[in-house]
Every structure is written in structure tokens, then in C-alpha cells.
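build the 3D model from these lines:
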Amino acid sequence: MVSLPLEAQKIEPTTPVWSLYVDDSSNQQGCGAGLVFTTPDKVAMEYAFRFKFKASNNEAEYEALIVGLRLAKNIGVKLIDIFSDSQLVVNQVTNNFDVKDSSIATYLAQTQLLLKHFHYQITQIPLAVKSHADALVHLASAMEDKIGRKIQVGLLAAPSTMAAEIEHNK
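The predicted structure follows:
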């Protein structure tokens, strides 16, 4: 189960639509995900995740989306606008691109199961639009320990398609 920061547990939405910006990073320094939730009241909740496993860029983007959807489900979100810079992920989720890789097919299936809990819209956006999530993901993928006290940093021990649990650094 994903644990939430205290401020997320206290938020009562006054209008139904939340926003989720997701980003990934997969490079020689490591893999990670950055998420920015914006509540209906325009409160931003930031998350950075470092993976304890290797992932391609597309797998890492799906990891970011899956973790974000799990968090949204745990908060009780029903309506969500999702934003990603990944043309592949957005178009696979909207059934505009076929899946050619078995690993990605597993990620898409997991994503589709989670999306059943929401009324959602997913939109591809230019990288510059989500620079906030981009900054978080680079923080997560570049550093091992002692990342800022105000940013929730979690560790994914295994791919989300294996029902990974998330550990938060203290």
C-alpha cells in the first residue's frame, strides 16, 4: 500500500477534477518517476520515486502513471486529468497505438485495470509544460539518499506489474 503524506490525507476535494502530471527518467545514473498531483483546490502534492530495478524509458513512464493512479485511487479521486509527454503511453492508453512488446503489454494491462476506477482524460503535453514533474524525476533518478524533507521520495523495489510496494525514505 502506498502511504500518503499528512497533507494528502486531510484534503477534502470541493470540486471533482484532480490533475496528475507524470514523468520518467531512465539513464545510467538510475531510473525514477516524478508525479505532481494538483487537487481541485489547486494544492500541489509532489512525489519522486527511485526504482531499485532497471526500466526502459517507456517502462519508466508506465511506472510513473501506475504509481500516480494507485495514489489517486488511495486518496479517493474519481475524476482525473492525466498529463504525460510520452506519445507512446498516451496513444496506447487511448487505443491509438498497438502494443508490440510483451513487457509494455503487461504495463498497459495494469494501467487499464487501474483506470477502471476513474473517469479520466489523458493528454500528451510538451516536455516544457510539465517541468515540475521533470525536476522531481531527475532528483529521484540521480540521488541515492537524503533528498529534501518536503518532497516525498519513495523506492519501488520491483516493477509495478509485480504488485510492488512502495517504501518511503525517512
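
from now on I want contacts and neighbour counts done on CA atoms only, so please keep to that.
Will do.

wait, doesn't G68 sit right on S19?
No: checked against CA atoms under 8 Å, the pair G68 and S19 is beyond contact range at 10.3 Å.

I'd like the structure of this one too, to check against the first:
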Amino acid sequence: MRGLMLAGLAGEAEPYRRLLDELSRLLRAFYGRRCPPGVDAEDLVQETLIAVHTRRATYDPGQPFTAWAYAIARYKLIDALRRGRAHLRAPAEAADELFAPPEAPGGADAAMAARDLARVMAELPPPTRELIHETKIEGLSTREAADRHQMTESAVKVAIHRGLKALGGKYGGASADED
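Here you go, the predicted structure:
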């Protein structure tokens, strides 16, 4: 798709049309998996195609095209959720899925998730951030993390729980009193 975008930026109409057709198909699948009831996926596809077209000059040819396009799509979905006051909630049991290693398969979604995770984790105090990273991303046991930081296992568990709860309260829509 990058080649089609570059050809389109060079003024070639046919490759650009093929790019938009292919991107339409990918966006329908992207939004089909993510849109809650009440959010029209087809409207979002059209809004995203318009945004890609109007912002095409901001595309960096040195970067993957799909990551750029999916970033636009993600922001369009967030805008639609805000407009409709729709809220997506994930159960606390699914928190481990947020901490998949960045090198995991998944392409643009994985790259965006890794970038977002780094941004969110930067808001935590360094000791808590390190404990969460070591246990949830690196796969250390709480015992190993406790030994590494000269803490008790209970203190590690409490720090991780409080860190995840703070992030959940800020980004997950849960109140601070919920567990």
C-alpha cells in the first residue's frame, strides 16, 4: 500500500484509486471489529478516507503507510465514541492482554499499542512502572521481581495492583473505588 500511496502523491490517479479501494476494505474490517452498537462503521470508513485524502501531504514516506492510516482511523473511532457518549470497558481480567510484548505479531495494531502503552506507563512512578513492566511484559514472577527490588512479594503485588488500578481509573472508565 505504501507504493500506491507514493504513486498517488506523485500525481498518478489509478494507483491512488486502488489505494483508496484497498484501504476501504481494510477499514471496514477494522471498524467492524471495534464499533459498538450505535456507531455506524460505514460512516467512519468514509470519514477516514476523507481524512487520509485531505492529510495525505502529512504522510512520511519513510514510515509504514498502514500505521499512519490506522492511526487516523483510531482517532476517528475515538471521536465517534465521544460524540455518541459510547464507552468501551474491558474487564479487569483482560488487563494482561494490554501488556503483550511489542514484538508480538499484529503489525500496525501492535505498533500503535506499544506506543500507547509506553505513553500510559510513563505516567506511573518509576518503581511501579518497573514492577508492572517486569511482571506483565517481561514475565517475571512476583517473587523474582521482589528479589530484584529487595521488596516482599506482598509489597510487589500491592504496588502492581495500585498501579493498574490507577491506570484503570484514568483510562478504563472505572471509578477509583471499584476493583
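
quick one: TM-score?
Once superposed, chain against chain, the TM-score is 0.29 (TM-score structural alignment, normalised by the length of the first structure); 80 aligned residues with a CA RMSD of 4.7 Å.

for W18 of the first structure, give its distance to D81 of the first structure.
6 Å (CA to CA, to the nearest Å).

which of those two has more residues huddled nearby?
Neighbour comparison, W18 of the first structure and D81: the larger count goes to W18, with 21 against 17 (by other CA atoms under 10 Å).

part of a helix, is the more buried one?
No: assigned with DSSP: H, G, I helix; E, B strand; the rest coil, W18 of the first structure falls outside any helix and is strand.

wait, it touches K73, no?
No: W18 of the first structure is beyond contact range of K73, at 11.5 Å (criterion: CA under 8 Å).

mind giving me the packing neighbours of the helix or strand hosting D43 of the second structure?
Element membership for D43 of the second structure, per DSSP states H and E: helix 41-54. Contact analysis of helix 41-54 of the second structure by 3 or more CA pairs under 8 Å, 6 or more residues apart in numbering; DSSP states H and E lists helix 13-34, helix 65-83 as its packing neighbours.

adding distance to L164 of the second structure and mean neighbour count, write the ones you listed out as CSV.
Listed next are those as CSV, based on distance: least, CA to CA, whole Å; neighbours: other CA atoms under 10 Å:
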stretch, distance to L164 of the second structure, mean neighbour count
helix 13-34, 23, 16
helix 65-83, 22, 17
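
including distance to V120 of the second structure, could those helices go into CSV?
CSV is the format used below for those (distance: least, CA to CA, whole Å):
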stretch, distance to V120 of the second structure
helix 13-34, 21
helix 65-83, 17
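
quick check: which of those is nearest to M121 of the second structure?
Distance to M121 of the second structure, taken as CA to CA, is lowest for helix 65-83 among those, at 19.5 Å.
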